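In: here is my input; please provide its structure:
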Amino acid sequence: MFNLNVTVFMPSVLTLIGIPGLESVQFWIGIPFCAMYITALFGNSLLLVIIKSERSLHEPMYLFLAMLGATDIALSTCILPKMLGIFWFHLPKIYFDACLFQMWLIHTFQCIESGILLAMALDRYVAICDPLRHATIFTHQLLTQIGVGVTLRAALLVAPCLILIKCRLKHYRTTVVSHSYCEHMAIVKLAAEDIRINKIYGLFVAFTILGFDIVFITLSYIQIFLTVFSLPQREARFKAFNTCIAHICVFLEFYLLAFFSFFTHRFGFHIPPYIHILLSNLYLLVPPLLNPIVYGVKTKQIRDRVSKIFYSKDPS
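Out: Predicted structure coming up:
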């Protein structure tokens, strides 16, 4: 009996199969995905233009929103072009290093978005619970430091995932990735070696960043609600609460999709693989699509500016 070694040593190219089980309809799935991407790109770009051009919107809440919009554009752009290449043009090949780079970008931008959502919650906490000190606390210098801080936190915490894959995983059982983009666990599971450290570190990053952020966001909003409901005037309570509705919607859509996708992927063994992949795709595409819509509908200043752009009449 011969013991054939069928592992591949340090593959240079991987193959992304898209959505396993739905290969025959991937062309049609790509159409709504492309529509979501174009809408997200347009909505977030419009948001950035409005905030940049309108000086009255150069406040912490809107500057954080601009950071969120830029992150959403970058996040969706990391996955959609390659995904549509798989769905529409049958281009599943991707260089191994390019795949790792895409993985690093995706998870980094996810962590950056979580950090920005935390900063937005803290901004609303100070604005409502300690309004007299809001302008002195949330200065432009602090906003810059927060932007740099959440970016470095994400980039540095995600980077070891690449190092662990490159340094520890040398032999691979297959080069076929059962996913539509380069996701950390989808790559790690290809390895023929012990992947426990890679899995543990991936969980550590997820719970360190998302878990830390969601705890402090929750605590901030508990304090906000206590402060709002203690206000003597009903009109004041309504106004204070109304400024938080858009933020709450964005927080819920991001974290509910994140945790639902996370737990389904790791514990939903009885769920078909294509459900896992679709949920992962929606988790990355739905927030960039909905965020500018939510803020455009709920924020009067942005709504008025959009109306001026699209509905203003030429006086001549």
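In: from now on I want contacts and neighbour counts done on CA atoms only, so please keep to that.
Out: Noted.
In: in the stretch 1-150 of the chain, mark out all the helices, start to finish.
Out: Using DSSP state H, counting those that start in this stretch, the helices found in the stretch 1-150 of the chain span residues 26-53, 60-89, 96-129, 134-137, 140-168.
In: with distance to V176 and mean neighbour count added, can I get those helices in JSON lines?
Out: Formatted as JSON lines, the helices of the stretch 1-150 of the chain follow (distance: least, Cα to Cα, whole Å; neighbours: other Cα atoms under 10 Å):
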{"stretch": "helix 26-53", "distance to V176": "17", "mean neighbour count": "17"}
{"stretch": "helix 60-89", "distance to V176": "13", "mean neighbour count": "20"}
{"stretch": "helix 96-129", "distance to V176": "11", "mean neighbour count": "22"}
{"stretch": "helix 134-137", "distance to V176": "51", "mean neighbour count": "14"}
{"stretch": "helix 140-168", "distance to V176": "16", "mean neighbour count": "16"}
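In: of all those helices, which one is nearest I17?
Out: Nearest of these to I17, taken as Cα to Cα: helix 60-89 at 7.4 Å.
In: another sequence for comparison is provided below:
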Amino acid sequence: MPPSNLTHFDPSSFILMGIPGLEAAYVWISIPFSMFYFVGMLGNFLVLFTVGKEQTLHKPMYLLLCMLALTDMATPTFVVPKALCIFWFNFKDITLGGCLTQMFFLHAVSLMHSAVLVTMAFDRYVAVCDPLRYNTILTNLRIAKLVLVGLIRAVLFILPLPLLLSRQPFCSNRFIPHTQCEHTAMVKKSCGDISANRAYGLVLLFIINGVDLTLIALSYGHIIRAVLRISSKEAHQKTLNTCTAHVCVMLMYYTPSLISNLTHGFGQRIAPQVHIILADLYFLVPPMLNPIIYGVKTKELRDKMGKYICKL
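Out: As a prediction, the model looks like this:
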């Protein structure tokens, strides 16, 4: 049943229910939400500030890291403010246009994030397998072009999602048990034929993610083969260390995404609260940990960031 304390509800809008069943704990839930968001924004801003200030860091690897930081700042920004409005003020209504806009940006930024990870895998492949030509192959201009291609791809592939949904008739039950407008949740509220929406969603999930993961796997397949050819164990370790941060960031991104999708598709016995919390953690935890991972694993960046932190 919808909450009785909702007032001035526009019947043409939607209601984001937050985390149904945990309403009494909203104040406590908002604390980690706020902390994760603040730490993530601060860490990623520090990465952007450091790379922008230091001319020695104006290299392809760090430019890609800046793009990763931008996507990590954008992702929770499209989720946390509305979630906190639900937790703190019980502001749950959202217009159809607002819902479709949030859904578009969430999925587009996610796809852009994946494209950046693919480009970073290519960067590591060239650095390990063809180091003498690294500066020739991966120029800043080429990195900018690859990032632009990733951005165009994200917009073109995600734009049909809100366009298809905007043509759908929606039922009177517009209560969405979530903290944000997800494509799957909105499709369930439609009273029309959703076969095209479901089919396109599956195409995005399996084709796009499949292509990205395949390209990353191919890059690391070549990297592993190149490492195995090195006789020195010390050289082995040094070479693998250059990829550690990227591997950790990939695991932080793809693993929660895979778990969330699997629980939605096959975890019917899992409590709805678990689905919602897993989705929220997917938007909050990786953006918070990524700058920490790169700050710890990348000595040059760590030293430069440390210099600015000490000045605070």
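In: ok so, going back, can you add distance to L203 of the first structure and give the helices of the stretch 1-150 of the first structure back as TSV?
Out: Listed next are the helices of the stretch 1-150 of the first structure as TSV, based on distance: least, Cα to Cα, whole Å:
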stretch	distance to L203 of the first structure
helix 26-53	28
helix 60-89	20
helix 96-129	12
helix 134-137	34
helix 140-168	11
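In: ok, which of these comes nearest I309 of the first structure?
Out: Evaluated with Cα to Cα, the helices of the stretch 1-150 of the first structure place helix 26-53 nearest to I309 of the first structure, the distance being 9.4 Å.
In: give me the angle between the closest one and helix 60-89.
Out: Taking axes from the mean of the first three to the mean of the last three Cα atoms, to 10 degrees, helix 26-53 of the first structure and helix 60-89 form an angle of 160 degrees between their directions.
In: return the distance of helix 26-53 of the first structure from the chain's centre.
Out: 14 Å (Cα atoms, centre = their mean, to the nearest Å).
In: now that helix on the second structure. Mean distance?
Out: Superposed on the second structure, helix 26-53 of the first structure shows a mean distance of 0.5 Å to its aligned residues (mean Cα distance after the TM-score superposition for the first structure).
In: in the first structure, what residue corresponds to I216 of the second structure?
Out: When the first structure is aligned by TM-score structural alignment, I216 of the second structure is paired with I217.
In: distance of the nearest residue to A74 of the first structure once chain neighbours are set aside from V158 of the first structure?
Out: Counting by Cα to Cα, 6 or more residues apart in numbering, F109 is the residue found nearest to A74 of the first structure once chain neighbours are left out, at 7.4 Å. As judged by Cα to Cα, to the nearest Å, F109 of the first structure and V158 of the first structure stand 10 Å apart.
In: ok, the residue nearest the centre of the second structure - contacts?
Out: The C-alpha lying nearest the average C-alpha coordinate of the second structure belongs to S110 (Cα atoms, centre = their mean; 4.3 Å). Applying Cα atoms under 8 Å, 6 or more residues apart in numbering to S110 of the second structure gives the contacts 71, 75.
In: 10 Å - rerun?
Out: 71-72, 74-75, 104, 116, 154, 158, 253, 283 (Cα atoms under 10 Å, 6 or more residues apart in numbering).
In: M73 of the second structure now?
Out: Contact partners of M73 of the second structure, counting by Cα under 10 Å, 6+ apart, are 37, 40-45, 67, 109, 284, 287-288.
In: whichever strand or helix holds F204 of the first structure vs the second structure, average distance?
Out: According to DSSP states H and E, F204 of the first structure maps onto helix 196-206. Superposing on the second structure places helix 196-206 of the first structure at an average distance of 1.2 Å from its equivalents, by mean Cα distance after the TM-score superposition for the first structure.
In: now for that helix, which elements pack on it?
Out: Contacts defined by 3 or more Cα pairs under 10 Å, 6 or more residues apart in numbering; DSSP states H and E place helix 196-206 of the first structure against helix 96-129, helix 140-168, helix 184-188, helix 234-267.
In: quick one, which of the helices of the stretch 1-150 of the first structure gets closest to L210 of the first structure.
Out: Closest among the helices of the stretch 1-150 of the first structure, using Cα to Cα: helix 96-129, at 6.6 Å.
In: what's the angle from that closest one to helix 140-168?
Out: Using the same axes, to 10 degrees: helix 96-129 of the first structure against helix 140-168 is 150 degrees.
In: mean per-residue distance, helix 96-129 of the first structure to the second structure?
Out: Helix 96-129 of the first structure, aligned to the second structure and superposed, deviates on average by 0.4 Å (mean Cα distance after the TM-score superposition for the first structure).
In: ok, V187 of the second structure to Y200 of the second structure distance?
Out: Between V187 of the second structure and Y200 of the second structure the distance is 12 Å, computed by Cα to Cα.
In: make that L148 of the second structure, sorry
Out: Note on L148 of the second structure: its distance to Y200 of the second structure, by Cα to Cα, is 23 Å.
In: returning to that earlier point: among the helices of the stretch 1-150 of the first structure, which comes closest to H265 of the first structure?
Out: Proximity to H265 of the first structure (Cα to Cα) singles out helix 96-129 among the helices of the stretch 1-150 of the first structure, at 15.4 Å.
In: would you mind finding the match for F38 of the second structure in the first structure?
Out: Using TM-score structural alignment, F38 of the second structure sits opposite I38 in the first structure.
In: gap between E235 of the first structure and K166 of the first structure?
Out: Distance, E235 of the first structure to K166 of the first structure, using Cα to Cα: 58 Å.
In: same deal with T218 of the first structure?
Out: Applying Cα to Cα to T218 of the first structure and K166 of the first structure gives a distance of 37 Å.
In: tell me, how many residues neighbour the closest residue to S180 of the first structure other than its chain neighbours?
Out: Spatially, and ignoring its direct neighbours in sequence, S180 of the first structure is nearest to G18 (3.8 Å; Cα to Cα, 6+ apart). Neighbourhood size, G18 of the first structure [other Cα atoms under 10 Å]: 25.
In: I259 of the second structure too?
Out: 16.
In: cool, the one 4 residues further on as well?
Out: Taking other Cα under 10 Å as the criterion, the count of residues near T263 of the second structure is 17.
In: thinking again about what came up before, just put the contacts of S110 of the second structure in JSON lines and tack on distance to D212 of the second structure.
Out: Converted to JSON lines, these look like this (distance: Cα to Cα, whole Å):
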{"residue": "T71", "distance to D212 of the second structure": "17"}
{"residue": "D72", "distance to D212 of the second structure": "18"}
{"residue": "A74", "distance to D212 of the second structure": "21"}
{"residue": "T75", "distance to D212 of the second structure": "19"}
{"residue": "F104", "distance to D212 of the second structure": "20"}
{"residue": "V116", "distance to D212 of the second structure": "10"}
{"residue": "A154", "distance to D212 of the second structure": "12"}
{"residue": "I158", "distance to D212 of the second structure": "15"}
{"residue": "Y253", "distance to D212 of the second structure": "12"}
{"residue": "F283", "distance to D212 of the second structure": "19"}
